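Colleague: Sequence first, predicted model second:
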Amino acid sequence: MTQPLWKSLATGAALPAAILALVLLMVVPVPALLLDIGFITNIMISLAVLMVALSAAKPLDFSAFPTVLLLATLFRLALNVASTRVVLVDGHQGAAAAGHVIEAFGAFLIGGDYVVGLFVFAVLMIINLVVITKGAGRVSEVSARFTLDALPGKQMAIDADLNAGLLTPDEAKARRQEVATEADFYGSMDGASKFVKGDAVAGLLILFVNIIGGLILGVISHDLSLGEAARTYITLAIGDALVAQIPALLLSIAAAAIVTRVASPFDLSGQIGSQFGQWRAWAPVAAILGLLGLIPAMPQSVVLPAAAIAGGICWFLRRRELAAQTAPPKIVASPEPHEIAWEDVCETAPVSLELGYALVGLVDEMKRAPLMARITAVRRQLSRELGFVLPPVKVSDDLALDGNRYRIRIGGVMVGDGQVWPNELLALAAGDTLEPIPGRACKDPSFGLDALWIAAERQVDAIANGYTVVDPATVIATHLNQLLTRSAADLFGLDEAQALVGTLKSGYPQLAQGLTPQPYPLATIAALCRSLLSERVPLRDFRALASAMISAGRPDMPIPELVEAVRRQLSGLIVQTIVPAQMPLPAVTIDPELEALLNQSVRAAPDATWPIEPDLARNIVAAIGEAVEPLLLAARGFAVIVSPLCRPALARLLRTQFTEVAVLSFLEIPDAKAVEIIATVGGRQEEPALPHPDQTEKDQ
């Protein structure tokens, strides 16, 4: 429910009006009664600030303290200016000329003796300026520097917890806001400590102005003797200084308490009480005081009661500890065995990484969590390449696993596992090596290459002998990267589709309006995107994808036909993901007779998921595998080019064995793109392996 307009205006104008009143207080003469009210208000505000500072569980609980300190300091200085005017103008009339508060401080605290008042004020200034203010300023400066230096590490720790599934996005956002607020707070406190120091110096200067000005005015303008002028004006000046210095001392204590505060679930008194509530600390105190009381020169009437009090505290704390240890345990009501929560049976993390107990150190924040940093880098890079934000990876330990094993699940299904040794390095024989090195033979979990687990001190020798050496965190992150890339379609759903459409609306609202909900519902868009991702077509240019759906598709078109129509519109983007724009496209083609056989199989069962006859499918996979093996080993980009009719069926077939092989139709090749045919599958050399219907007649 919104506030009325007049109340909103009054609330918003309160602070500017108060600042304006402070300025007027410095300029406009005020009566003594108003000064008394102002001084009492100043003391009340200082006490309230001190109590709030002592009650805060952590510094950010009083995040407004720097601004409050500034306003309280301005208020006190304004009162000093107003009281100085009253003291110098009406001070010759007596001690009550500047108000009863100043008179009371001058009479009660210093007994009317201005010499004593000068010494008392000097002591207060030393305590405030030299001890409290200087120490608080130094702590504020160091805290601000350390907080700013630790800011990147705290942000990385929040990202690591978010990736591990320990935080929800909202909790991570709140944590980031708290870290930023903490940095701003300590930076502000570093500057606010200068206010406290300047206020103390200003109080000293104002005292000198009041004394010197009062002596001159009393002797010259009011015909007072030097002794009478000194007794009157110095007493008023000291009372004015003390009535301002005591609230300043309270604010300095509050500032020091805030900047030296350590985060705790208790307030300051509770924290101190919990840490001093140990009987072992009070036992030696009682013993030492008792020994001091036995010395003849010591005042036993004071020392021995103090020893008895310390011993009583020790006895009380010890008795309370024993009572807590022998107390029966509290019975906590547990849920009934038949009550099962949804969280107990639902796996909400789309991607999870389970580690054996020996691998927990890879995600330990005290060791800078090398694995978490690499997982974050993998998610960021893949999200940029695929065109949508990959979900966080939930990292957890699993005691059922062997100590050095890990397991990766996507959508609750285990898609990969492996074994790493956290204190060793993986050496991959990328090519010819000079000489073998000792190590534990294994297979690289990402690509199945021959590798060795070697001791860390052999890293230099392995690199010198031609090995590629990687650490355990990189091994797991590379394996995760490969599986996430392969399973990108499984990670894309309605929420991701809605996010893409929402981003499109912010930049191209008319295009988004023409895309969904008419003519295409969100489910159709998600299905299309999953089909493209399954063939490693990125969604980075969702604007082009949306334009292709609108221009090339129809609302009643089946999803497979819509996918093929959109692919033809995105041909330039698809080819560019295989080879750079300036290079020709290496192509593997299909023999015309074999291609005709594939087209015939698709026409015979157009709606079948696997229309190709099993024996023929095995022979095709084997023949294409033999043709493309040199290209795969050389990590060279290429595409298998076939007719549009059999392209989807052949793509699904090859995807089971060769996840990185792109299958294109000749309609998906841009007109300006040069094609380099490097192999042809089928023909005379493959005829004996293919069950072609004419083969029997030729053999006979």
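Modeller: Sure, I can see it.
Colleague: switch to C-alpha atoms for all contacts and neighbour counts from now on
Modeller: Will do.
Colleague: Going along the chain, name the strands of the stretch 251-400 of the chain.
Modeller: Read by DSSP state E, counting those that start in this stretch, the stretch 251-400 of the chain holds these strands, from start to end of the chain: 351-355, 393-397.
Colleague: typo on my end, the chain
Modeller: 351-355, 393-397, 405-410, 413-419, 424-429, 440-443, 450-455, 467-470, 585-590, 639-642, 662-665, 675-681 (DSSP state E).
Colleague: Can you check the distance spanned by stretch 416-435, start to finish?
Modeller: Its first and final residues considered, stretch 416-435 spans 32 Å by C-alpha to C-alpha, to the nearest Å.
Colleague: List of residues touching it?
Modeller: When contacts are taken as C-alpha atoms under 8 Å, 6 or more residues apart in numbering, the neighbours of stretch 416-435 outside the stretch itself are 358-359, 361-362, 404-409, 444-445, 449-456, 459, 462, 465-473, 475, 483.
Colleague: List the contacts of residue 362.
Modeller: Remark: with contacts taken as C-alpha under 8 Å, 6+ apart, residue 362 is in contact with 369, 370, 371, 372, 422, 473.
Colleague: circling back: compare the strands of the stretch 251-400 of the chain and give me the one nearest residue 313.
Modeller: Distances from residue 313 to each of the strands of the stretch 251-400 of the chain were compared by C-alpha to C-alpha, and the smallest falls on strand 393-397, at 45.9 Å.
Colleague: take the one below as the second:
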Amino acid sequence: MKARDLSVLLGVILIIIMLIVPLPGWLLSILILCNISLALIVILVSMNTQEALQFSVFPTLLLLLTLFRLGLNVSTTRSILSEADAGGVVDTFGSFVIGGNPLVGFVVFVILVIIQFLVITKGSERVSEVAARFTLDAMPGKQMSIDADLNAGLISEQQAKERREKIEKEADFHGSMDGASKFVKGDAIAGIIIVLINIIFGLIIGMVQMDMSFQEAINTFMRLTVGDGLVSQIPALLISTATGIVVTRTAGSGNLGTDVTGQLLQYPKLLFIASGTVFLLGLTPINFFLTTILSALLALSGYLLLKQAEDVAEPSEEETDETESDVMKAPENVVQLINMDPIEFEFGYSLIPIADVNQGGDLLDRIVMIRRQLAIELGIVIPVVRIRDNIQLQPNEYRLKIKGEEVASGELLLDHYLAMAPDMDDDDLEGIETTEPAFGLPAKWISEEWKDEAELSGYTVVDPPSVVSTHLTEVIKRHAHMLLGREETKQLIEHLKESYPILVEEVTPEPLSVGDIQKVLAKLLKEKVAIRNLPIIFETLADFAKLTNDTDLLAEYVRQALSNQITKQYTEDGQSLKVVTLSAKAEKAIADSIQQTEHGSFLSMVPEQQQQLLEHMKEEVEKLTLQEETAILLCSPAVRMYVKQLIERFFPHVVVLSYNELEPDVQVQSVGVVNIA
């Protein structure tokens, strides 16, 4: 055990001994001096901290020092009442303060106690209580501010984590200080009671048991009581002052001395006003010599501070230009230019209010909720969305970029609402015709006066922030596979390894690398299969990665293992599913067209057959669209992957499932068959 740790343990044990075992006067004197020294160190440390958390151990230290001081009080009281002696330190303090007059000395001591109890201790207790309440009340706002800065790209994930931890520590600290301040108050009250006990019972014991006269008893026990009270109240006063400094200290750029002098003397001209006021006071019966000296000192201080401020000259234009030129030539600046944000949201100047918190915009909060929602739905952590205005865009235009490439755009009218109806054919609602950006539905921008009428007519009416947040959500879902790189995959693996270390070790780095796992997960996300159930995914990879390292095949095996999840994803009641199926002839044609190579397998279908398949597929998809049904194509596991590759370019929204990806109890209803001649 380290010496520091051992010293703290021995100190606590010593406090307990002091409460029970009588101590000799010389040892009490040493402990009293140690108490004063500790109190002095505490107040000096509190004055040199820049913020309260730098002295986070203070609440616990306050309890230990209070207990130590009370232990000393008990020991000295025992010695005073039993031996009329409490060591040289107590006797010296008492004799110095009393100075031959016990009554005057006692009055001075009482004044000191009142100052500590009513002024410093009560004030520190109240500040601690208010600071704790305000800190807890401000926590939600601080958390939202961190999330907003994170989404705006002003801070990184690590910085956000550190700031959240700091907020939690601040709340814990001020909560502890609220309770610890009660120790200081209780200590002050206990000190007053102990003084009264020492005087009253000291007089009784001195006259009855020690055969002292009243004058001798009052001189002896008053001297010892005042001395004991002083050696106890001086450290208590220092600790109370330190408590007040800590709880009233806000984060600054330096320690207390630097901040006080820097802020108190930040306006040197005011010292001249103070100097003139003091000089005028000298014209009254107040001592002219003293006021003149003080006035001159204030004026000299103001002059020196002004001179110092003028000496801090601003850099010349040439120096500034050279500095800027050097900065621009630095290689680090060139490197910064090639950095690319994973997700960027840009908007025209008219849309600034939706992102500006001061104007009531809540886009940042919505993006926080979108990231949380997608983490739950997809199982990946969406990167921070960098939000910025772009004067090159139209005033009402916005666009979304993923890895530098524009993937979506739209237009918002902030003073309108977007109204959508299932049937827009016989529509008499006044508005600006447009297309809902997330799903491509026909819609209209309507003014606020038409909002109530539109809702009564069965329209779905949404405000502009909801329109853009829905669009963002759908676009990010559609491109989630682009956001999952090797680095993100590595983070998912490390997170899984905390709970399933053996499973992860069986999959990576052998037989699959991080890149192989990333390809499998990206293929799942591309077809909107959530990867949140990583344990099942890795169990499947552990089983089949020894047989093949083809990531396409491994993705198919994983899909089959996630059959329960996929079934629930596409069935409303979990029981029935309407699908379009492939004819046996079409499946055979596709299976016969699969080419196997050393680099994997691919589909090489006759162009005529491929054209026929796509035409029949188009007909069936149009039928389902008219019925407002999700277009799902069901085929055998052997060809599912190749069918998806074939139709993906022409029908990206068609879901392709295999029989093995559906639960056995699902009732499949075929509403169409895709055939070839």
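Modeller: Here it is on my side, so go on. Please read all numbers here as calculations on a predicted model, not as lab measurements.
Colleague: could you dump the strands of the first structure to JSON lines with mean neighbour count and distance to residue 345 of the first structure?
Modeller: Output for those, formatted as JSON lines (neighbours: other C-alpha atoms under 10 Å; distance: least, C-alpha to C-alpha, whole Å):
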{"stretch": "strand 351-355", "mean neighbour count": "24", "distance to residue 345 of the first structure": "16"}
{"stretch": "strand 393-397", "mean neighbour count": "22", "distance to residue 345 of the first structure": "16"}
{"stretch": "strand 405-410", "mean neighbour count": "21", "distance to residue 345 of the first structure": "16"}
{"stretch": "strand 413-419", "mean neighbour count": "16", "distance to residue 345 of the first structure": "15"}
{"stretch": "strand 424-429", "mean neighbour count": "24", "distance to residue 345 of the first structure": "37"}
{"stretch": "strand 440-443", "mean neighbour count": "14", "distance to residue 345 of the first structure": "35"}
{"stretch": "strand 450-455", "mean neighbour count": "20", "distance to residue 345 of the first structure": "38"}
{"stretch": "strand 467-470", "mean neighbour count": "20", "distance to residue 345 of the first structure": "38"}
{"stretch": "strand 585-590", "mean neighbour count": "21", "distance to residue 345 of the first structure": "48"}
{"stretch": "strand 639-642", "mean neighbour count": "24", "distance to residue 345 of the first structure": "44"}
{"stretch": "strand 662-665", "mean neighbour count": "22", "distance to residue 345 of the first structure": "39"}
{"stretch": "strand 675-681", "mean neighbour count": "16", "distance to residue 345 of the first structure": "50"}
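Colleague: Contact partners for residue 482 of the first structure?
Modeller: Residues near residue 482 of the first structure by C-alpha under 8 Å, 6+ apart: residue 446.
Colleague: Sorry, slip of the keys, the one I care about is residue 81 of the second structure.
Modeller: With contact taken as C-alpha under 8 Å, 6+ apart, residue 81 of the second structure is in contact with 198, 201, 202, 205.
Colleague: Please apply the same query to residue 516 of the second structure.
Modeller: Contacts for residue 516 of the second structure were tallied using C-alpha under 8 Å, 6+ apart; they are residue 551.
Colleague: Repeat the analysis, applying 10 Å as the threshold.
Modeller: 486, 508, 509, 522, 549, 550, 551, 554 (C-alpha atoms under 10 Å, 6 or more residues apart in numbering).
Colleague: just residue 493 of the second structure next, same as before
Modeller: When contacts are counted by C-alpha under 10 Å, 6+ apart, residue 493 of the second structure is found next to 487, 500, 501, 504, 508, 514, 517, 534, 538.
Colleague: Can you flag the buried ones in those?
Modeller: When neighbours are counted using 16 or more other C-alpha atoms under 10 Å, these contain these buried positions: 504, 508, 514, 517, 534, 538.
Colleague: Show the contacting residues for the nearest residue to the second one once chain neighbours are set aside.
Modeller: Nearest residue to residue 508 of the second structure, sequence neighbours excluded (C-alpha to C-alpha, 6 or more residues apart in numbering): residue 514, at 7.0 Å. Remark: with contacts taken as C-alpha under 10 Å, 6+ apart, residue 514 of the second structure is in contact with 485, 486, 487, 488, 489, 490, 493, 507, 508.
Colleague: biggest helix in the first structure by residues?
Modeller: helix 169-220 (DSSP state H).
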